[in-house]
Structures are given as structure tokens and as C-alpha cells.
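In: Quick one, fold the following:
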Amino acid sequence: MSESPASNYLRIFLVGLMVTLLGLTPYPRAATRYLLLANQSIARGNLLSASEDLASAGLYFPWRSDLNIQAGRLALEASDPKATILYFERPGTLSRLSYDDKVLLGDAYLQDGEAWMAEAIWKHLGESGGTSQVYERLANLYLQRRDYDAALVALQNLLALTPSDIPLYYQIGSLYAATHPIQALPFLIQAAQIDPVRATQARDLHDKIRTASLFDEPAYTFLIAGRQLANSGDWELARVAFLHAVDLRPDYADAWAFLGEARGQMSVQESGSVSISGFYELQHALQIDANSILANTFLGLYWERHEEYEQAADYLEHAVSLSPDDPFLYSELANILAKAGDLPAAQSVYEAAIRLNPREPLFYRLLAEFALEYQIQIRELALPAARQAIALDPDAASSLDVMAQVMLALLDYQSAERFSLHALLVDPTFSPAYLHLGTAYLYLGESEMAHQWLSLAQLIDPDSWIAAQAKRMLEYYYP
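Out: Just a heads-up that it's a prediction; the model follows:
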């Protein structure tokens, strides 16, 4: 195990003092002063000053490469990569860097904006007997560049060294799914067997690819792989898969539609705002096939993101006319109609979705949530819809939580407490129930309980709108 930069100081300091006291240097006072200053800086936790002083002392002892090396390590720890490069590359020092120090030199170049130098250093180390830290750095570098073939090579070298690193199997499998789907299968089935976190994702992706490959249509296999990656929230890899699909079949309207949606989703994720990204691909999909259900649906979603609800509704209505038995399309159209302000039409379309699939609790929940959001007919519409959702699936946390919201709207706070607790009993990770339980306790006058559950709502999913709402409530009620 290598010593930390700071822990090496006492040894360096004592050796330096012995050298000067024995008269082995013509500059004992200056060198001793720099070593003393470095020691004092370490004691104060000022690593950058310590690195500078050590490097200055090293100028008096050109044969002491360890002073430059320690100075370089400290400089990197103090976030000064330029200094690390300078100290590590002094004459007589570069050739004496250990393997780990050469890895750190690559880190310094990367932090200094010279990724090509970092890559060259790490590749050379890999060729001379790579370690997990080298392959991990190379993989991360290639992933940032979106050079997925190179990343796969580095990740598989890493896996060979660390076969017990369970998440690697799904990571490699998902990368192959987007670039070479058939090669993903052995990694995905391994992940499905050993990775408790990603087992379901891995198995679903594996099964979708295997089934699609039976049709002997590579573009279709890429489309299915990309669709499954998108379902898992990995829109970047989905985009790569859809690109392969349109490269193989430029006339594939559905692949163009998915590619447009992927680019739109990525734009939102990367910038936090909507853009025209993906519009060209969606339009191109319609040019290929004006009756593509996917192209019309995704163009509707595109205009919804841009808050152009009338245009969005036009495309969704056309999609519904092309697939009149799909309740999910009806629900999306109803959502857009509600945003456009046509609440009676939205209610009618939500109810049409229920008629198409009366045994699916989701559509009852959507109707109840619609009534709650727009504060219409809570008792007449939201309450019976929430009851039916629970009747169809009594242990669905989402349905129980919708009923808790209905109870809050009807001022029945004890029932809201009961349904929220039931939701959390069924699924302790369901963050909305924490928020609604805390709200119920606020209205019940249970201040301490309200604070406890609102705080948990903020912690359980810290990057969600639930956490943001809980934070606002805590700041307002507990200033």
C-alpha cells in the first residue's frame, strides 16, 4: 500500500535535516528552511505551500527525486495539476516515477485539459501490464468521449482483473446492446444472475435482444435494444442504438422517430431546458411514413415539451386515429388536452382509456390525478377512480398514495394518514407517500411527526420534485 503524500513528510524532513547537518550540501540553511516550511505547511493542512517548499528544496538536491515526487503528489492533492506535471517531469525525476505516480501524472494531464496526454500515458501503462486503476481511467475517458468501442475494450480488461465487480457485467452488456447487440447477451445473462440491483433490467434487455434477433433483421434488433435502454432511462445509449438502426435502414421511419425522441430527451437532461434537438429526425420520420404512429406520438410529445399544446394535440389525435385501441395514447392525449385548458375533453378521453382497458388500475389513477391536479369533482370523479384503482390492485403504493391525496383534498386527514402509511408499508421507497404523510400530520397538528416525515421525503429521493416540495414546506412551516 502506498503512503499518502502527507504521511511521507516526517521521513523526508528528517532525511533532509540529516543531509544538511552532515554538511553534504553547499546550501544547508536555504534547504533546511524550505524543509521546515514544508513541515509547517503540512501541519496546517496547506498542501499547496508544502508542495512548493518541497520542490524548492529539491532544487538544492538534484539527486533527491523523492522530493520532486512528493511535491508533485501534494500539488495534485491540492488541485494544482500544472505543478504536478512540472515537478514530476524535472530532469532525473520522470524516469524514477513509480507505476502509481505515472498514473497520477495522467490524472494531472487530464485535469489540466490535455486528455490526449493522459490517454497516451495510461495506454502505455496498460501495454506494459495494466492495473485496474489504469483501465478504469481509460474506460471513463472513452465514455466521456462517447468512444464506446474503446470503452468496451478497457472495461473488459478491467473485468478480467476484477471479476467480482458485479456492476461491470451490466455496464458492458448495455454498451454492447447499443453497439453490437448479440455480443451483449452473455454479459446481460450474467448480470441477471448475480446483480441484485440490475437483475430485472438485465434480463429484460437480454430477452428483448434475443427475441428480436430471431427475425434476422439487424436494424430491428437495434431498435428493440434502444427502446429497452430508453425504458431504463439510458437515452444516450438508446440514441446510439437508434443511430445504428437508421444507418442500416435509412427508410426505417420508426427508428428515425425514436432517434428524434432520444435526442429531445437528452437535450432536456443535459441542459435542463427544451431545444429543437430531435425535430429534424421526427420530421424525417413523418416524411418517410406520414402514418407512423410513433412519429406522430413523439412529435406530439415534442410540442408538449415546448408548451405548444394545440400542435401537440393534433399529432396525438392523429396517432389515436391510427391506433384506436391503445389506451396509453388516449391517456397522453388527455394529458395534453388538459394542459391546453380543455378539461371536459380531457376527462372524456381519460374515461375512453378506461373503457379500453377497464382492468388496468393505471388509467383510474390517471383520471384521479387529473381531477386532483385541476381541482375538479374531487368527490364525484377522483374518489371513485381512486377506489377502483385500489380495488384492482390493493397493494399498489401508487394507488394508495393517490387515495391519500384525495383524502387530503376532502379534508379527511386521518384517512390520508392511513392510506399514506399503507403505501409506505407496501413500498418504503415510494417518496410521494412521505410527502403526503407529512402533509397529513401538518393538518392534524402533529408538528414533530410532520417535520420527521417531510425531512424523510427530502432525503429519500433528493433530486426529485418531491424533495424540492418537502424542502419548501419545511422552510415555510419550520423557519
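In: hey, let's count contacts and neighbours off CA atoms from now on
Out: OK.
In: Quick check, residue 422 in contact with residue 400.
Out: Yes. The pair formed by residue 422 and residue 400 meets the contact definition of CA atoms under 8 Å, at 7.0 Å.
In: okay, those two: which has more neighbours?
Out: Between residue 422 and residue 400, residue 400 has the larger neighbour count (other CA atoms under 10 Å), namely 28 against 19.
In: ok, and the closest non-adjacent residue to residue 338?
Out: Excluding the flanking residues, the one nearest residue 338 by CA to CA, 6 or more residues apart in numbering is residue 346, at 5.3 Å.
In: quick one, what contacts that neighbour?
Out: Residues in contact with residue 346 (CA atoms under 8 Å, 6 or more residues apart in numbering) are 333, 334, 335, 336, 337, 338.
In: ok, so what distance separates the closest residue to the second one other than its chain neighbours from residue 189?
Out: With sequence-adjacent residues excluded and distances taken as CA to CA, 6+ apart, residue 334 is closest to residue 346, at 4.3 Å. For residue 346, the distance to residue 189 (CA to CA, to the nearest Å) stands at 43 Å.
In: now residue 126
Out: Taking CA to CA, one finds residue 126 at 28 Å from residue 189.
In: So the residue nearest to residue 334 versus residue 367, what's the distance?
Out: 9 Å.
In: Contacts made by the strand or helix carrying residue 471 with the rest, please.
Out: Element membership for residue 471, per DSSP states H and E: helix 465-477. Defining contact as CA under 8 Å, 6+ apart, one finds that helix 465-477 is touched by 431, 432, 435, 451, 454, 455, 457, 458, 459, 460, 461, 462.
In: One more, please, to line up against the first structure:
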Amino acid sequence: MKNDFLNLLLRLLLLLVTVVLGWFFYRDHEVTMWMKDAEKALTTLQTDKAEGLFNRIELLEPWRKLDWNSLAAQHLARENSEEVFRLLEPRREAGILDAKGWRLLANAYEQTAQFDQMETSLLEAYRLTDTDVIRADIVEELADYYRKTQKYKKAVDCLNELAILLPSKVGQVEIDTILLTTVINTDKGYAMSVAYPSRPQWMSEWQSGIKAALEKKEEATRSLEVGRVFATVGLWDLAEFSFQQVVATTPDFADAWALLAESRQQQGKDGREQVEKALAIAPESPWVRLAAGLYYRRQKDYPRAIALFESAGSERSGEPVWLLELARTQAEAGRLEEAIQTFERIIQSDPENADTLLSLALICLQYEYRLEDIALPAAEKAVRLKSDAAKPQDVLGQVYFALGKTDKALEQYHLAQEIDATYAPVWLHLGQIELAGTDPSRAREALLRTIELSANSYEGKMAARLLKQYFYLTP
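Out: Predicted coordinates:
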């Protein structure tokens, strides 16, 4: 009797174990299917569905490794930073956030201008990373952060480490190091540039400008000229810092306020306060009027901008810069024929000025206006006047391309390259023309070369956008 009871109990236990194991195997299979569905949802950018599945999986099997980072990355790509915080900050507080998660948090903090938090997150990501390639990416992000926040000494330290971690970027890193060192110590930066053996053409021009700036005796004037040189090569963030130094020590320097306004606007910042300050100090200054005119043009207040350019131009009739900006403003306001007439006034006073002819051709290209009868002759004459320069050949190539003459455009681009292989714009235009061709790899190479030559310029940034759009590359 006792044995029968024990046998029955054993059978019941075996049955219970079988049921429990069966339930666990079934549940595990179901969770595995949820994992696959979640991965599919992530692939098809269905973030809500993926998150719902992750939550169910985490509730039943908390030991499962779930790709919360990829989910957060999709929200980040949509600039939905609050969702990134909601997903990753609890994991940060629990101490289970990995290096990739910290980097995603850093990018979200950058989107919301929480820069202190961004720095902390990048440093934590660096601490948790054990591979040089990823560590180099983080160091590069830190260098960018320190540059944006004007912590230039820390940025230089990061660049020095980056040169060790990523030898393939040594060339650009060395150039950036020279530029940032010049902001910290102009004499030292200039000396480094002189010793740098393989600087591109734009940097040679920059170096000449810095040399001229160092000859200025007054500190404020020197800093102003350094800022101008940075602005000339499109390094507006460094120009802004230089102009800030001037107005901090010489607050009644109207031109410095005007240039500070322009440098801020070039970076997408507001320049209203600086423009108003410059106008309050020296309302009759032609350079202040120029800066104010540029500001009001960006605000689409064309009548006010045109009035400022006209008044400045009438007082400084020997200098074409005001008439050039007047023409550009007229064109932007839709008054294209008036813009052409303004250019003709400038050309009549100096018919052999190739730069004015190129500006006219570029305005016509920008607005696709009178390409055949205005842009083409202007570009052709500029080529005759400056046959040994790359820019005229490049602009003529752009005109040919806009007119549908692709073979002629390519011929001009190649001529420009023969004259100056370091002229970044022609590489961008070659990349653009090759994107419409049959060999995308040539477009990719041209765009990468553009960034290598001039990463901070308009052309470099445009090339980066095209690489991301067509090749899913983030240089």
C-alpha cells in the first residue's frame, strides 16, 4: 500500500515536472519568436512595436540581452531626444549602460544643448571602451565637443591622442591642431604652420594672412585680423572666438561687433544683439552697414538690406564689395534683372576683374537665370583672364553642366584639377556629376577627397551630406 502511494506520488511529480518543463520550453520558444519579431520591427523602423516586444520579453525573461541601444538610436536619428533619455537613463542609473549607450546619451544631450552631460557621457563611454577604433571615434567626438565649447587646449589634447589611435587621419588632425593652437597662441600656431610640410593651398593662403596679422602692433587689431583670416577660409567658429576676444577688451570697437555678428550668423546663431551693438557705436561705418545688411538679408528684410548696401556703396564707390552684396540681395529678393544691372555697373568700372565675372556667373547658376547669354560669356572671359587658376575652370564647368553639356563640364573640371589638385570645390562638382553616371565608386572617391581637402568648408559639408545620403557613410 505504501509503495503504491509512493509510485503514484512519483508519477504525479514526473507529470508536474513534464508540464512545467513543457510550459517553460513553450514560453522560451514564444519569447524567441518575440525576439525575432522585435528585430524585424527594428529593421523596419517600427519603434513602438519593438519597444512593446522588448518590454514583454524583459518581464518574462529579464536575463535576455535586448538591443535597447538600436531602439534608442532610431529615436536619436529622428531627433527625438526625450525618448532616448526615457530608454537609456534608467539603465544608466542601474549601472548597466554600455559604451554604445553612453555615446547615444551624449548625442541626445548634444541635441538638447546639455553640454556638461554630454562631456560626462563621452568620458564614461571612453572609460568603458576597450578597442582602439571605437576609442578613436569617442576621442574625435570629444575633440569636436571641446572645440564647439571653446575649450581649445582640451581639444588639442584629444587631437594628439587621435593621431596615435587613428594614423589614417594624421593629416587632418595635424591641420586641426595647428588651427586650434593658433587660437590659443597665434605665434606658436603660425610657427607650427611654417614647419608643416604638406599643407593644402587654402592653408598656405591662411598662413600668409596670419603672418600679416602678427605684424599688427595693437592686440585688438591683431586679434581682429586673425579672426578675419579664419573667416576667409570658412572657419567661422574660430573667427567668432577671435572677435569675442576683441569686444571683451575693446567694447567700443564697432567693426569687431559687426564681424562677430557675421561669424555667429554663418554658424546658424543669432547675430541681432551684435548687429545692434555695432550700429549703436558707429551707424555711419560702411563695414557696420555691410554686416547689418547681411543680417537683414538673412531675415528676409530685403528693402532694409538693399538700403544699407546702397548707402555704403555710394560712400565707398571705389570698392565693389557693397555693390556685390547689393546684387546678391536683389537676386535673393527675386529682382534678378536688377542684380544683373548692378553687376554690369561693377564690371564697367573694372572689366578685367575675373572675380566679379565669376560672381556674376555663380549668381546666374544659383538662380538658373540667363545661363546662355550671361553666365557662359562671363565664365569664359574669367578663364581667359585667369587661365592659370582652378576656380574659373571649375565655374565654367558648372555652367556647362547646367546647360546639359556634361562632356565639356568634365573637361573643365579635369583642367581645374591639373592646375590645382587641392582645389576642393572641383572635387565636389566631380562627385556630383559622377553620381549621375554609371560608376558610383568614382563619385564616392571624389566626395571623400573633398572632405580630405576642406572638411570645414561649405564644399566639405556638402560632400559629407552626399556621402551619407548615397553611400550611408559618415566621414
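In: After superposition, what is the TM-score?
Out: Taking TM-score structural alignment, normalised by the length of structure 2 as the basis, the two superposed chains have a TM-score of 0.61; 390 aligned residues with a CA RMSD of 5.2 Å.
In: on that earlier part again, quick one: which of residue 126 and residue 189 of structure 1 has more around it?
Out: residue 189 (21 against 18).
In: I figured the more buried one was touching residue 208, is that so?
Out: No. In terms of CA under 8 Å, residue 189 of structure 1 does not count as a neighbour of residue 208; the distance is 12.0 Å.
In: Let me know the secondary structure of residue 130 of structure 1.
Out: Reduced to three states with DSSP: H, G, I helix; E, B strand; the rest coil, the structure at residue 130 of structure 1 is coil.
In: Show only the entries of the contacts of residue 346 of structure 1 found in helices.
Out: 333, 334, 335, 336, 337, 338 (DSSP state H).
In: burial of the fourth one, as a residue count?
Out: Going back to what we said before, that points to residue 336 of structure 1. Count around residue 336 of structure 1 with other CA under 10 Å applied: 27.
In: what do you get for residue 444 of structure 1?
Out: When neighbours are counted by other CA under 10 Å, residue 444 of structure 1 comes out with 15.
In: what do you get for the one 5 residues further on?
Out: For residue 449 of structure 1, the neighbour count with other CA under 10 Å is 17.
In: Please report how far it lies from residue 425 of structure 1.
Out: 17 Å.
In: repeat for residue 48 of structure 1
Out: On the measure of CA to CA, residue 48 of structure 1 and residue 425 of structure 1 end up 52 Å apart.
In: do the same with residue 239 of structure 1
Out: Distance from residue 239 of structure 1 to residue 425 of structure 1, by CA to CA: 38 Å.
In: So for those two, which sits in the more crowded spot?
Out: Taking other CA under 10 Å, residue 239 of structure 1 and residue 425 do not tie; residue 239 has more neighbours (26 against 13).
In: In contact with the more buried one, which residues are there?
Out: By CA under 8 Å, 6+ apart, the neighbours of residue 239 of structure 1 are 226, 258, 259, 262, 263.
In: and if we set it to 7 Å?
Out: Residues in contact with residue 239 of structure 1 (CA atoms under 7 Å, 6 or more residues apart in numbering) are 226, 259, 262, 263.
In: will you turn these into CSV that also has distance to residue 247 of structure 1?
Out: Below are these laid out as CSV (distance: CA to CA, whole Å):
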residue, distance to residue 247 of structure 1
226, 14
259, 11
262, 16
263, 16
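In: Which of those residues sits closest to residue 44 of structure 1?
Out: residue 263 (49.7 Å; CA to CA).
In: Contacts only, for the closest residue to the closest one other than its chain neighbours.
Out: Spatial nearest neighbour of residue 263 of structure 1, chain neighbours left out: residue 278 (4.9 Å); criterion: CA to CA, 6+ apart. By CA under 7 Å, 6+ apart, the residues touching residue 278 of structure 1 are 260, 261, 263, 264.
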